[in-house]
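Student: Okay, sequence plus prediction incoming.
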Amino acid sequence: MKTDPPTQTSPTPTDLSRTELDAVARRMAEAGTPPDGPLRAVLITGGRSNLTYTLTDATSRWILRMPPRAGRTPSAHDVAREFRVTSGLWGSAVPVARPVVLCEDESLLGGAFTVVDFVDGLSVQSRDDLAALDDSQLSHLMDSLTRTLAALHRVDHVAAGLGRFGRPDAYAQRQLRRWSGQWELVAPEDREVRAAAAELARRLTVAVPEQVSTGIVHGDYRIDNTILTHGRLPEVAAVVDWELSTIGDPVADVAMMCAYRDEALDLILGAPSAWTDDRLPDVPALAAAYEAAGGVPLDHWDFHLALAYYKIGTIAAGIEHRRRAGVGSGPGFATAGHAVPRLMAAGLALGPLDG
C-alpha cells in the first residue's frame, strides 16, 4: 500500500518545465494521441508515492505518472508495471484508464513516465467523503466494488498478454518470505510485539497451503484506489494504483482488501478513512459478497487473512521504523506504530491456519 493517502485537493503548480512538457507531447504524438496545443500540467499527488499530474491542452485531459525526482529506490515507484497491467486489461470487464504512452527514457523527465486518459469521476478517500453517500448509493457501490474485483480475478492473464508479468505459483510462500525478511529489518524493540509477530510467522510457515487459483492480483484494492462514476448510483469507473500488481493467488487479494477494513488502517494513514467506516460490510460479509459476485472460491481463507494482517503490520512497522530513524514525516508517521500490535493480534486471533 501507499503510506500517503491519495489526495485530490487544491492543486499546486507543477515543476515540469516547458521543455519537459514539449517532450511529453512528442511522445504522445508518436503513440497516436497528439495534443491539440501546448500542454499544461498540475501536480495533484506527490510525496512518497508516485507523482501524479493532470495534463491538458485546453481541450482534453490526461494523467501523467512518474516517480519522485529524488529519494526513490530502484525497485519502487514502478510506473511501467502499472502501464503494462492496465494495457493488458484495457477493453476487458475491468475498468481502467485508457493507456496512452509509456516512456522509459529517463533523460526526458528524470525517470520513466506514463500517460493515460483522464477519467472524470468521484474519489472517496475519507470518512467525510463516504458520509456524502446515502445507504442505497453505498450498497450499490459496494456491489460494484466486489463485482469489479471478481471480474479482475476471472481475467485470463496469459490471453491478456501478461503471461510474463509475474511468477504464477508459490505466491503465498514468496509473500511470507518477503515480508518476514522485511519484518526483520523494521521490527520494533517491544518484546511483546516481536513475540506476537514471531508466533504469527511460525504459524503461517507451517500452514502454507497449496495454491488453488492463479490470476492478476491488484495488491491494494480498496474504495480509495478506484474512481467512481458520477450520478445517482455510483459505480467503479476505473481501478487505479496498480504499482503492487502481479500474478498470484486471487484469494490473497481478497484477504488484503478485507484486512484493510481494520481500524488500524486509520492509524497507518493518520486520518479516519472511508474503508474502515462501520457502514461498510464487515469482513465475513465482504468475503461472501465477493464469492457471490463470481470470484474464486476463498480456499484456505484464514491463512490468507492472517498473512494479510502480518503484511499490513509489517508495513506499519516500517513507517514507525522510518519515524524513529528521523527520515519520515507526515500523516500516519506519529500513529502507525500503534497499529502493529493490533494487526499481529488480529492474525493470531484466527487460530489454526490450515483450514
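Tutor: Everything's here; your move. Numbers count the residues shown, from 1 in each chain.
Student: drop to CA atoms for contacts and neighbour counts, all remaining ones
Tutor: Noted.
Student: residue contacts, the residue nearest the centre of the chain?
Tutor: For the chain, the residue nearest the mean C-alpha position is residue 220 (3.0 Å; CA atoms, centre = their mean). Applying CA atoms under 8 Å, 6 or more residues apart in numbering to residue 220 gives the contacts 1, 241, 242, 244, 253, 256, 257.
Student: Ignoring the adjacent residues along the chain, who's closest to the third one?
Tutor: It stands for residue 242. Excluding the flanking residues, the one nearest residue 242 by CA to CA, 6 or more residues apart in numbering is residue 82, at 4.9 Å.
Student: What residues does that neighbour make contact with?
Tutor: Here residue 82 is in contact with 241, 242, 243, 245 (CA under 8 Å, 6+ apart).
Student: and it, how far is that from residue 243?
Tutor: Residue 82 sits at a distance of 5 Å from residue 243 (criterion: CA to CA, to the nearest Å).
Student: was I right about residue 93 contacting residue 151?
Tutor: Yes. Under the criterion of CA atoms under 8 Å, residue 93 makes contact with residue 151 at 6.2 Å.
Student: And the two? Which one has more around it.
Tutor: A side-by-side neighbour count of residue 93 and residue 151, using other CA atoms under 10 Å, places residue 151 first with 19 against 14.
Student: Now name the helix or strand holding that one.
Tutor: Assigned by DSSP states H and E, residue 151 belongs to helix 135-154.
Student: Same question for that helix: list its buried residues.
Tutor: Neighbour-count burial for helix 135-154, counted by 16 or more other CA atoms under 10 Å, picks out 137-139, 141-154.
Student: number of nearby residues for residue 30?
Tutor: Residues lying near residue 30 (other CA under 10 Å) number 11.
Student: before we move on, the earlier item: which strands or helices does the helix holding residue 151 pack on?
Tutor: Identification of packing neighbours for helix 135-154 by 3 or more CA pairs under 8 Å, 6 or more residues apart in numbering; DSSP states H and E yields strand 215-217, strand 236-239, helix 283-292.
Student: same thing but 10 Å
Tutor: Judged by 3 or more CA pairs under 10 Å, 6 or more residues apart in numbering; DSSP states H and E, helix 135-154 is in contact with strand 215-217, strand 226-228, strand 236-239, helix 250-259, helix 283-292.
Student: So what touches the last one?
Tutor: To tie it back to what came earlier, the one meant is helix 283-292. Contacts to helix 283-292, defined as CA atoms under 10 Å, 6 or more residues apart in numbering, come from residues 142-143, 145-151, 251, 254-255, 257-262, 280-281, 293, 295-298, 301, 305.
Student: second one coming, line it up with the first:
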Amino acid sequence: MSEELPGLDLERLRAHLDRVAPGMAAGPLSGEVITGGKSNLTYVVTDGTGSWVVRRPPLGHVLATAHDMAREYRVMTALRDTAVPVPRTHLLCEDTEVLGAPFYVMEYVAGTPIRTEEQIAPLGPEGTRAVAEALITTLGDLHAVVPEEVGLGDFGRPEGFLERQVRRWRKQLDASRSRDIPGIDELHEKLARTLPEQSAPAIVHGDYRLDNVLVTDKGEIGAVLDWEMATLGDPLVDLGLMLVYQRQPVDGRSATTAEGYPSPEELVAMYARSTGRDVSRLGWYVALGCFKLAVIAEGIHFRHAQGLTVGAGFDRIGEVVAPLVANAHAMLKED
C-alpha cells in the first residue's frame, strides 16, 4: 500500500475493477488523497485517460459504521435522474478483503468546495449571489423528490424524527462531558419541550452547506457531496443547519460573508417560495442546528483534552460551544 495513499492499494483496486467492471480502467492507476482524517477518505484515481473518485471509511473505522458506504452509494444512485446534481455512481464493494473496508467508486466531477471569502471572491457579487441562489434551489429540489419514486421509501423513519434528533444529540453530549457548559442543559430541555409540528417528510441531506457542494468554473453547482448522514425526516433541519453555518462561521471568514451573498432572511424567503413549506418555526430548527454543532464541537474538545486528536485547530474548537449555545437560546426566544 502506498504511503502517499493510506487506505488505498491501487493494485488491489485495479484487480477488483478488472473483475467486476472489465475495461473500466485501461492503464496503470495513480491517485491522490482529496480528504482524510476522521471523515471518510476520498481519493481521485486515474488511468491516464479517465478519472474516478474512490471513497472509503477512515482508517481504523469500526464495523458499526461500515454501512455508511452503502448508504451514501444508495442515495446518490437513487438521485441520479432527478434535478439534484450528484456524481454518477459506478460500483459499490462491501467485501473488506479488497481494501480493508467497504468502498465505492463514482464519477469525478470538476469543481471546488468553497469555504472562504477568498475562494468565492473571483465570482464577484453577482456570481456570489448566483451560487447562493443555486444552493437554495438545489436544496428545494432535493426536498421535492418523492422518496418512494426513487426507491428510497424505506431509507429512514420520518415519524418521530425531530424527537429522536433532540434525544440523539443529548446522548452524544452526555458521552463527552468534561466541563460545565452554561445553558446547554436548559437548551436541550427547551428543544424537547417546544417541538414544532413536523414538516412533510423528505430526503434529508444531514449536513447541507456551501462547502459540501462542488461549484464549477461557471459558478454553477456541479454536484452535492457527503451524503453519509442522509435519511428521511423533516427537511427543515437542512435549512436550519445551513443557516447556522452562515450566521456563525466556526472557521474564520466564511464565503457566506462575501459581498453579494444573500442574508439568511433572503435565503429563507427563497426556500419558502420555491417549496411552499411553512417556515414560521424555523428558529427552532436553527436552534437545533446550533445544539448539534455545539455537541460535535464539545466532543472534539473532549477528545483533544485527552490527547486523541491530531492536527491544527483542535485546541480552540471548544471556544465555539458557548456562542452556539447562546445563539440557540436567542433563536428560541424569536421562534
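Tutor: On my side now, so go ahead. Computed from a predicted model, the values in this text were never measured in an experiment.
Student: circling back to that earlier point, as CSV, the helices and strands packed on helix 135-154 of the first structure with mean neighbour count and distance to residue 186 of the first structure would be great.
Tutor: What follows is those, written out as CSV (neighbours: other CA atoms under 10 Å; distance: least, CA to CA, whole Å):
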stretch, mean neighbour count, distance to residue 186 of the first structure
strand 215-217, 24, 25
strand 226-228, 23, 30
strand 236-239, 22, 31
helix 250-259, 26, 20
helix 283-292, 17, 28
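Student: closest to residue 27 of the first structure out of the ones you listed?
Tutor: The minimum distance between residue 27 of the first structure and those falls on strand 236-239, with 23.8 Å, by CA to CA.
Student: equivalent range in the second structure for that closest one?
Tutor: Matched against the second structure by TM-score structural alignment, strand 236-239 of the first structure falls on residues 221-224.
Student: mean deviation (superposed) between the matching stretch and the first structure, please.
Tutor: After superposition onto the first structure, stretch 221-224 of the second structure sits on average 0.6 Å from its aligned residues (mean CA distance after the TM-score superposition for the first structure).
Student: So what touches that stretch?
Tutor: Contacts of stretch 221-224 of the second structure (CA under 10 Å, 6+ apart): 76, 84-88, 108-113, 131-132, 134-135, 138-139, 205, 208-216.
Student: distance of the equivalent of residue 287 of the first structure over in the second structure from residue 178 of the second structure?
Tutor: By TM-score structural alignment, residue 287 of the first structure lines up with residue 268 in the second structure. Between residue 268 of the second structure and residue 178 of the second structure the distance, using CA to CA, works out to 36 Å.
Student: Likewise for residue 113 of the second structure?
Tutor: 33 Å.
Student: Between the two, point out the one with more neighbours.
Tutor: residue 113 (19 against 14).
Student: quick one: contacts for the aligned partner of residue 179 of the first structure in the second structure?
Tutor: Matched by TM-score structural alignment, residue 179 of the first structure corresponds to residue 169 in the second structure. Contact analysis of residue 169 of the second structure by CA under 10 Å, 6+ apart lists 175, 188, 288, 291, 292, 293, 294, 295, 296.
Student: what about burial for those, which qualify?
Tutor: Counted by 16+ other CA under 10 Å, the contacts of residue 169 of the second structure give 188, 288, 291, 292, 293, 294, 295, 296 as buried.
Student: Throw these into CSV and include distance to residue 38 of the second structure, thanks.
Tutor: CSV is the format used below for these (distance: CA to CA, whole Å):
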residue, distance to residue 38 of the second structure
188, 27
288, 23
291, 21
292, 18
293, 16
294, 18
295, 16
296, 13
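Student: Quick one: the residues in the first structure that stretch 234-241 of the second structure pairs up with.
Tutor: Mapping stretch 234-241 of the second structure onto the first structure (TM-score structural alignment) gives residues 249-256.
Student: Same question for stretch 101-119 of the second structure.
Tutor: Stretch 101-119 of the second structure covers residues 111-129 of the first structure once aligned (TM-score structural alignment).
Student: Buried residues, the matching stretch. List them.
Tutor: By 16+ other CA under 10 Å, the buried positions in stretch 111-129 of the first structure come out as 111-119, 121-126.
Student: with the residues you listed in mind, which one is nearest to residue 339 of the first structure?
Tutor: For those, the nearest to residue 339 of the first structure is residue 126 (18.3 Å; CA to CA).
Student: hang on, the closest one packs against residue 273?
Tutor: Yes. Residue 126 of the first structure is within contact range of residue 273, at 4.4 Å (criterion: CA atoms under 10 Å).
Student: Distance of the closest residue to residue 211 of the second structure other than its chain neighbours relative to residue 218 of the second structure?
Tutor: Residue nearest to residue 211 of the second structure in three dimensions, not counting chain neighbours: residue 113, with 4.4 Å by CA to CA, 6+ apart. Remark: distance between residue 113 of the second structure and residue 218 of the second structure (CA to CA) = 14 Å.
Student: Then residue 242 of the second structure?
Tutor: From residue 242 of the second structure to residue 218 of the second structure the distance is 23 Å (CA to CA).
Student: Residue 84 of the second structure now?
Tutor: In this view, residue 84 of the second structure and residue 218 of the second structure are 18 Å apart by CA to CA.
Student: Tell me which stretches of the stretch 201-350 of the first structure form helices.
Tutor: With helices called from DSSP state H, counting those that start in this stretch, the stretch 201-350 of the first structure shows them at 250-259, 264-269, 283-292, 301-324, 336-348.
Student: Could I get the contacting residues of the residue sitting furthest away from the middle of the first structure?
Tutor: Using CA atoms, centre = their mean, the residue of the first structure lying farthest from its centre is residue 37. It sits 33.3 Å away. By CA under 10 Å, 6+ apart, the contact set of residue 37 of the first structure is 22, 25, 56, 57, 58, 59, 60.
Student: Contact partners for the first one?
Tutor: Pointing back at residue 22 of the first structure there. Counting by CA under 10 Å, 6+ apart, residue 22 of the first structure has contacts 16, 28, 37, 38, 39, 40, 108.
Student: 8 Å instead, please
Tutor: 38, 39.
Student: what residues do residue 126 and residue 273 of the first structure have in common as contacts?
Tutor: By CA under 8 Å, 6+ apart, no residue touches both residue 126 of the first structure and residue 273.
Student: Distance check, residue 171 of the second structure against residue 47 of the second structure.
Tutor: As judged by CA to CA, residue 171 of the second structure and residue 47 of the second structure stand 46 Å apart.
Student: and what of residue 41 of the second structure?
Tutor: Relative to residue 47 of the second structure, residue 41 of the second structure is positioned 20 Å away (CA to CA).
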